[in-house]
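Trainee: Predicted model follows, preceded by the sequence.
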Amino acid sequence: MSSSTSSIARSGTNVFEIVKYNVVLQTVEAARRSACSSKTKSSSSILPPPNNPPPPKPLLIGMPCETTGEFPVLLLLHGYLLSNSFYSQLINHIASHGFIVTAPQLYTIVRPDSSDEIKSTAAITNWLSEGLHPLLPPHVQANLSKLALVGHSRRGKGKGKEETSTSLKFSALIGIDPVDGMDTGKQTPPPVLTYVLQSFHLEMPVMVIGSGLGEVKRNPLFPPCAPKGVNHEDFFNECRKLACYFVAKDYGHLDMLDDDTKGITGKATYCLCKNGKSREPMRRFVGGVVVAFIKAYLEGDSSHLLAIREGVETLPIELQIVKLLL
């Protein structure tokens, strides 16, 4: 990765802000369809066209709207017990920089074993080639040769050792505060961490984003949301080059979610984990660093990522750890 940070100053682009593209958010179910919204960020539901295969799981898709172009695709996997709708503001942020973000709802009833989630992720990945394009606005194309996998919490475990084969190849992997269980020796099956340094053989760039408060208990009745021994630190220790590692100092495991998460599960996100003062700064940071990483390794523009490392770009949060294995 090599580039000059001066291009950022010339362009004025800030990856931590929502910029450039109007975005439409659409849920893909099995009953309704509506057209791309006009000039505003919006939410709508669509039914796949006749002869177009429905997705294996319900989807929330964020995409640039009212533009022409071909855009990389990110497959975003929600965290344990969470809804894909809780990530709508993060999805909007990322999509506004010129990406198509597809976020499935992997389950409604959670199981301790994540094997079914891995199989569902593979099925959705295989569906993208045939099913995604008819759902996009006119003149918007998905570049599936530039495909990234992004997972939060338990789904930050990424592809895992028991990877199910897919027809598409991922070009980058991002773990947002990844967690592999309740504690060392209590990993969620199938376990990913081996506790052997640089043991991951992923053959793609990897970024690990950690939360400084994730390993802190909110109250004595519940364990921390990202326990030490099975969290971001352990994941990065097993990464090889090329890998990036950022830890947000004063923010927690769920601080990249929407400001308002509804329902019983949504309310629980405010009281189960140790949180920062506000979700907005952490969400802006996660959205921005994801954009910077994808631009570097899928689009060949490393200026933003280098600017973050070198302190050239102003961050919405304070970082506790910055490491790049290049």
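Mentor: Nice, thanks for sending it over.

Trainee: going forward, measure contacts between C-alpha atoms and count neighbours the same way
Mentor: Will do.

Trainee: any idea what sits nearest residue 159, other than its immediate chain neighbours?
Mentor: Distances taken as C-alpha to C-alpha, 6 or more residues apart in numbering place residue 118 nearest to residue 159, at 7.3 Å, with adjacent residues excluded.

Trainee: And for residue 80?
Mentor: Distances taken as C-alpha to C-alpha, 6+ apart place residue 154 nearest to residue 80, at 5.7 Å, with adjacent residues excluded.

Trainee: Please compare the first structure with the one that follows:
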Amino acid sequence: MNSSTTIPTSTDVFDIGNYTTTLIKVEPRVCDRNGCNPPRPLLICSPSETGFFPVLLFLHGYLLYNSFYSQLIRHIASHGFVVVAPQLYSVAGADATEEIKITAEISTWLSEGLSHFLPPHVEPNLSKLGLAGHSRGGKVAFALALTKSLKLSALIGIDPVDGLDVGKQTPPPVLTYTPHSFNLDGVGVLVIGSGLGEVKRNAFFPACAPKGVNHEDFYKECCRPAYYFVVKDYGHLDVLDDDTKGIRGKATYCLCKNGECREAMRRFVGGL
């Protein structure tokens, strides 16, 4: 299938792209005779038009739902990507080992099952696979990439967090505090940080992306090629949808120091 017939004409990556997108929810089935059952529930956003599109595996933050990122992944998909956002867990403790394992299983499943759930004439280009994660999902993305079990085209950490503080990393620790220690065999890395992530909202809650275990430290350990952006006046959860529902959704407005609105942060992250 020739991807050249579906290249968007828009050059402004910070606006919604030219592809019409469709959001697809996939639930694992108890009995799967077709062999295409995913290891975890998925939220997939794909262009609706015919094409051969790169794939981005996107990992949610700690105790968040993948649906909270619907607007962000729609933005990305509208520029010609298939975005796969698994729900890694409903409840989790401090240890992220199981999430790393599950993400590896999902990445293996992509070649076997993803095409079964995409719109007709949409083909995933898994030779161009990117891995991205927000918050703890960023930590998981780096941890899996460092195993070198995946062939990645790009690795993206969106305000990644490796624990509560220096010396209080959550298992398994990813940061080594050795500059340029992340040897990813030339995979391009993008780290995006929030300026307000390391600021406490109030005296009762810790910072959501504490200094010493956040984006700055992840970038320092990256090898070239690596790129780093900090969105100064926005917070750790400003990449989420404008309206996040339920108890967890409401909590996203009061746990972290936030910027004035979420749209600007989403557009910046989606465009990069």
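Mentor: Ah, there it is. All values derive from a computational prediction rather than experimental measurement.

Trainee: ok so, going back, show the contacting residues for the equivalent of the residue nearest to residue 80 of the first structure over in the second structure.
Mentor: For residue 154 of the first structure, the aligned residue in the second structure is residue 136 (criterion: TM-score structural alignment). The neighbours of residue 136 of the second structure, taking C-alpha atoms under 8 Å, 6 or more residues apart in numbering as the test, are 60-62, 160-162.

Trainee: overlap between those and the first structure?
Mentor: Mapping the contacts of residue 136 of the second structure onto the first structure (both residues aligned by TM-score structural alignment, their matches' C-alpha atoms under 8 Å) leaves 61-62, 160-162 still in contact.

Trainee: With secondary structure, neighbour count and distance to residue 74 of the second structure added, can I get those in JSON lines?
Mentor: Shown next, in JSON lines, are these (DSSP: H, G, I helix; E, B strand; the rest coil; neighbours: other C-alpha atoms under 10 Å; distance: C-alpha to C-alpha, whole Å):
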{"residue": "61", "secondary structure": "coil", "neighbour count": "26", "distance to residue 74 of the second structure": "18"}
{"residue": "62", "secondary structure": "coil", "neighbour count": "20", "distance to residue 74 of the second structure": "21"}
{"residue": "160", "secondary structure": "coil", "neighbour count": "32", "distance to residue 74 of the second structure": "21"}
{"residue": "161", "secondary structure": "coil", "neighbour count": "35", "distance to residue 74 of the second structure": "24"}
{"residue": "162", "secondary structure": "coil", "neighbour count": "29", "distance to residue 74 of the second structure": "27"}
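
Trainee: Can I get the residues you listed in CSV including distance to residue 237 of the second structure?
Mentor: Below are these laid out as CSV (distance: C-alpha to C-alpha, whole Å):
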residue, distance to residue 237 of the second structure
61, 9
62, 11
160, 11
161, 12
162, 16
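
Trainee: Looking at those residues, spot the one nearest residue 193 of the second structure.
Mentor: Comparing these against residue 193 of the second structure with C-alpha to C-alpha places residue 160 closest, at 7.6 Å.

Trainee: Okay, the closest one and residue 233 of the second structure: tell me how far apart.
Mentor: Taking C-alpha to C-alpha, to the nearest Å as the measure, residue 160 of the second structure falls 17 Å from residue 233 of the second structure.

Trainee: Next: residue 43 of the second structure.
Mentor: 29 Å.

Trainee: of the two, who's got more company?
Mentor: residue 43 (22 against 14; other C-alpha atoms under 10 Å).

Trainee: Quick one: the helices in the stretch 151-300 of the first structure, in order.
Mentor: In the stretch 151-300 of the first structure, the helices defined using DSSP state H, counting those that start in this stretch lie at 232-237, 263-268, 279-298.

Trainee: export those helices to JSON lines and tack on distance to residue 108 of the first structure and mean neighbour count?
Mentor: JSON lines is the format used below for those (distance: least, C-alpha to C-alpha, whole Å; neighbours: other C-alpha atoms under 10 Å):
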{"stretch": "helix 232-237", "distance to residue 108 of the first structure": "26", "mean neighbour count": "23"}
{"stretch": "helix 263-268", "distance to residue 108 of the first structure": "11", "mean neighbour count": "12"}
{"stretch": "helix 279-298", "distance to residue 108 of the first structure": "24", "mean neighbour count": "23"}
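
Trainee: Which one, of these, ends up nearest to residue 128 of the first structure?
Mentor: helix 279-298 (17.9 Å).

Trainee: Can you spell out which helices and strands pack onto the closest one?
Mentor: Helices and strands touching helix 279-298 of the first structure, by 3 or more C-alpha pairs under 8 Å, 6 or more residues apart in numbering; DSSP states H and E, are helix 88-95, strand 172-176, helix 303-310.

Trainee: ok, now with 10 Å
Mentor: strand 69-77, helix 88-95, strand 140-152, strand 172-176, strand 206-211, strand 243-248, helix 303-310 (3 or more C-alpha pairs under 10 Å, 6 or more residues apart in numbering; DSSP states H and E).

Trainee: which of these is buried the deepest?
Mentor: For those, average neighbour numbers computed from mean count of other C-alpha atoms under 10 Å are highest in strand 206-211, which has a mean of 28.

Trainee: That strand vs the second structure - mean distance after superposition?
Mentor: Taking mean C-alpha distance after the TM-score superposition for the first structure, the mean distance separating strand 206-211 of the first structure from the aligned residues in the second structure is 0.3 Å.

Trainee: quick one, that strand and strand 140-152 angle?
Mentor: Here strand 206-211 of the first structure runs at an angle of 50 degrees relative to strand 140-152 (axes from the mean of the first three to the mean of the last three C-alpha atoms, to 10 degrees).

Trainee: Pull the distance from strand 206-211 of the first structure to the chain's centre.
Mentor: 10 Å (C-alpha atoms, centre = their mean, to the nearest Å).

Trainee: likewise stretch 250-261 of the first structure?
Mentor: Per C-alpha atoms, centre = their mean, the centroid offset for stretch 250-261 of the first structure relative to its chain is 13 Å.

Trainee: now residue 58 of the first structure: how far from residue 46 of the first structure?
Mentor: 11 Å.

Trainee: OK, contacts around the residue most central in space within the first structure?
Mentor: Nearest residue to the geometric centre of the first structure (C-alpha atoms, centre = their mean): residue 150, 3.7 Å. Going by C-alpha atoms under 10 Å, 6 or more residues apart in numbering, residue 150 of the first structure touches 74-78, 101-103, 156-159, 172-176, 206-208, 290.
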